[in-house]
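Asker: could you look at this predicted model? Sequence included:
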Amino acid sequence: MVWKKLGSRNFSSCPNGSIQWIWDVFGECAQDGWDEASVGLGLISILCFAASTFPQFIKAYKTGNMDQALSLWFLLGWIGGDSCNLIGSFLADQLPLQTYTAVYYVLADLVMLTLYFYYKFRKRPSLLSAPINSVLLFLMGTACATPLLSATGPVAAPRETFRGRTLLSVEPGSKPFTRQEIIGFVIGSVSSVLYLLSRLPQIRTNFLRKSTQGISYSLFALVMLGNTLYGLSVLLKNPEEGQSEGSYLLHHLPWLVGSLGVLLLDTIISIQFLVYRRSTPASELEPLLLPS
């Protein structure tokens, strides 16, 4: 299990570590207040991401028009970005908290996408209704249980040497990048592009509907907060010994763009919520105007 592969090593491998439980649980050597703040912000960002989807689930249940309010391309771009982020996290050996966030969010995206198709096809009874409901229940249960797996997963054998944040890092006497790390970096770059592009269809959908009804603003507000804290947690982490700050930022650039770069587009969506907060979509008014 990925959850514990970095934990339960001998704390002596982290000679300057200030908090042992961070090392035991996350495999990160927090050497000072900056590292501790990085872990703290990372944990809060996971909570924000975990909580962000539930208001949308509730909103979808109340309004029943999730398939009209959310753009399918927005959801597909989102899950594509999160999937690439997860793959890149493993290949490029990102911070453990970044990997945990990626795993959870892929599951949450699958729940969101399943809900979209549920509301899209619920008025069209078919042989797919039962399978869709089963998949939805399974994914929701999995997404809710995932945060608990970290406490029960098997523990891998400890390593003798400490490797903290090693995303494309240059170790003494080693080659700058391995092929696997380069592939992870490229996939992470694709992820950041998908994150940026995913917002555009939703902005267009809101503009065409002249409404944001059916969408929970808490979804975007918590995602914005989570992305901000996620980016800050990466920025606050101390570079490894022998690695410059510029090199560290360059190697983390795709994930920083994916988290902090989308804030501008999410701000545009926030403005749309203000502009269209009292508007009703034209598609919902048309049936009232038809002769009986």
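Answerer: Structure's in. What do you need?
Asker: please make it C-alpha for all contacts and neighbour counts, starting now.
Answerer: Fine.
Asker: ok now stretch 81-96, how far from the chain's centre?
Answerer: Stretch 81-96 sits 11 Å away from the centroid of its parent chain (C-alpha atoms, centre = their mean, to the nearest Å).
Asker: and the contacts of that stretch?
Answerer: Surrounding stretch 81-96, the residues in contact under the criterion C-alpha atoms under 8 Å, 6 or more residues apart in numbering are 6, 26-28, 98-99, 102-103, 105-106, 164-168, 180-188, 190-195, 255.
Asker: alright, now check it against this:
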Amino acid sequence: MVGLFASSTLALSSLTTTNAGPDLTVSEALSGIAGSISLVSWIVLLLPQLIENYKNGRADALSLAFIAAWFLGDVANLIGAIWGSLLPTVVAIAIYFCFSDMLLLGQCLYYNSLTSKASADSSPIDTPQITISRPTQDLSTEHDPLITDFERRRSSVASRRSSVALERQRKDSLSSILRDDANSLSPAAREVLSILAVIAAGTVGWALAYYSGAWNVKGDPEGGREMPMGAKVLGYLSAVLYLAARVPQIVKNAREGSCEGLSRLFFLLSLLGNITYGAGILLHSTEREYVMDNLPWLMGSLGTMAEDIIIFIQFRIYSKKDHHHRTVEEDA
């Protein structure tokens, strides 16, 4: 689940080799730093949403179509990276992204199943009214099995509810620890610090790679070999899937009139990743041929950024309603 980074495996791979490079220009250094920040953004992208789901004990705020489309994009990216014989590090990162997607998808399915089960258990049980015309002395014999069956069902439901309650109590205690630790800072302050930490990690990571001789912006990791057409097609497909993935989430937010349960930091990291990704390409070179080769990724990145901005607008519009809803739940 990496925004447009799946397509960046076909573009940024030309920025990383194992040969030590000569002195860099300012634009080349900035290009490398931007690409490194983008990579760190994608690596930690899912953590805020995974934590948000865990704290809430539910994941129904996320559109499953959104996650599924993003997962398919990462799968297409992984196959394309292997097919195109890209750097082992690129393939390893693509595998990591697929694993992260499956983790989030599994978490969502698990919490959604718990929510559905709790809703089913809370529904009333209709007991049939049975009229039996028998002598009085036979009534106890006829009714005993019915009463026993009903009590057994009621006991089973009570047991399930008790199990769910205990599970929620355990999760609530752990979630309260996370909330108590987080309450020392405002949400905006935590988001700013998180973004700054990602930028710092990306910058330091690039510096270590460069000074250790693992970075050469002028290198060609593929040795001038033409990228297979199938790998290129999969790269385009992944870009389209990432671009389309957010549409179901935007529609879901608008339909429900709420963004409650979504992590704003998740989308901030996505925006940061796409901005630095595009900047890394343009800072590397503005030659027409190079820009045209990377134009699909740049356009896809720009489109994804526009969709993220729409979601930020939804956060803003629905924030008062979501705050009121949380206040009502806490009072209850």
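Answerer: Happy to help now that I have it. On a predicted model such as this, the values are computed, not experimentally measured, just so you know.
Asker: let me see the TM-score of these two.
Answerer: Overlay of the two chains. TM-score (TM-score structural alignment, normalised by the length of the first structure): 0.63; 213 aligned residues with a C-alpha RMSD of 3.4 Å.
Asker: buried ones among the contacts of stretch 81-96 of the first structure?
Answerer: With neighbours counted by 16 or more other C-alpha atoms under 10 Å, those contain buried members at 6, 26-28, 98-99, 102-103, 105-106, 164-168, 181-188, 190-195, 255.
Asker: quick check: buried residues in stretch 22-37 of the second structure?
Answerer: Within stretch 22-37 of the second structure, the residues scored as buried using 16+ other C-alpha under 10 Å are 28, 29, 30, 31, 32, 33, 34, 35, 36, 37.
Asker: how about the one helix or strand the fourth one maps to, aligned to which bit of the first structure?
Answerer: So the one you mean is residue 31 of the second structure. Here residue 31 of the second structure, judged by DSSP states H and E, is contained in helix 26-43. Taken onto the first structure by TM-score structural alignment, helix 26-43 of the second structure occupies residues 33-50 there.
Asker: that stretch vs the second structure, average distance?
Answerer: Comparison of stretch 33-50 of the first structure with the second structure after fitting gives an average deviation of 1.8 Å (mean C-alpha distance after the TM-score superposition for the first structure).
Asker: please compute how far that stretch lies from its chain's middle.
Answerer: 13 Å.
Asker: swap in stretch 147-166 of the second structure?
Answerer: Chain-centre distance of stretch 147-166 of the second structure: 36 Å, with C-alpha atoms, centre = their mean.
Asker: residue range for that stretch in the first structure?
Answerer: Under TM-score structural alignment, stretch 147-166 of the second structure has no counterpart anywhere in the first structure.
Asker: ok, stretch 257-277 of the second structure next?
Answerer: Counting by TM-score structural alignment, stretch 257-277 of the second structure pairs with residues 210-230 of the first structure.
Asker: buried residues, the matching stretch. List them.
Answerer: 210-217, 219-230.
Asker: go through the contacts of stretch 81-96 of the first structure and flag which are in strands.
Answerer: Of the contacts of stretch 81-96 of the first structure, none are assigned to strands by DSSP state E.
Asker: neighbouring contacts of stretch 232-240 of the second structure?
Answerer: With C-alpha under 8 Å, 6+ apart as the test, stretch 232-240 of the second structure has contacts from 4, 6-7, 10, 72-74, 76-77, 79-80, 296-297, 300.
Asker: cheers, nothing more for now.
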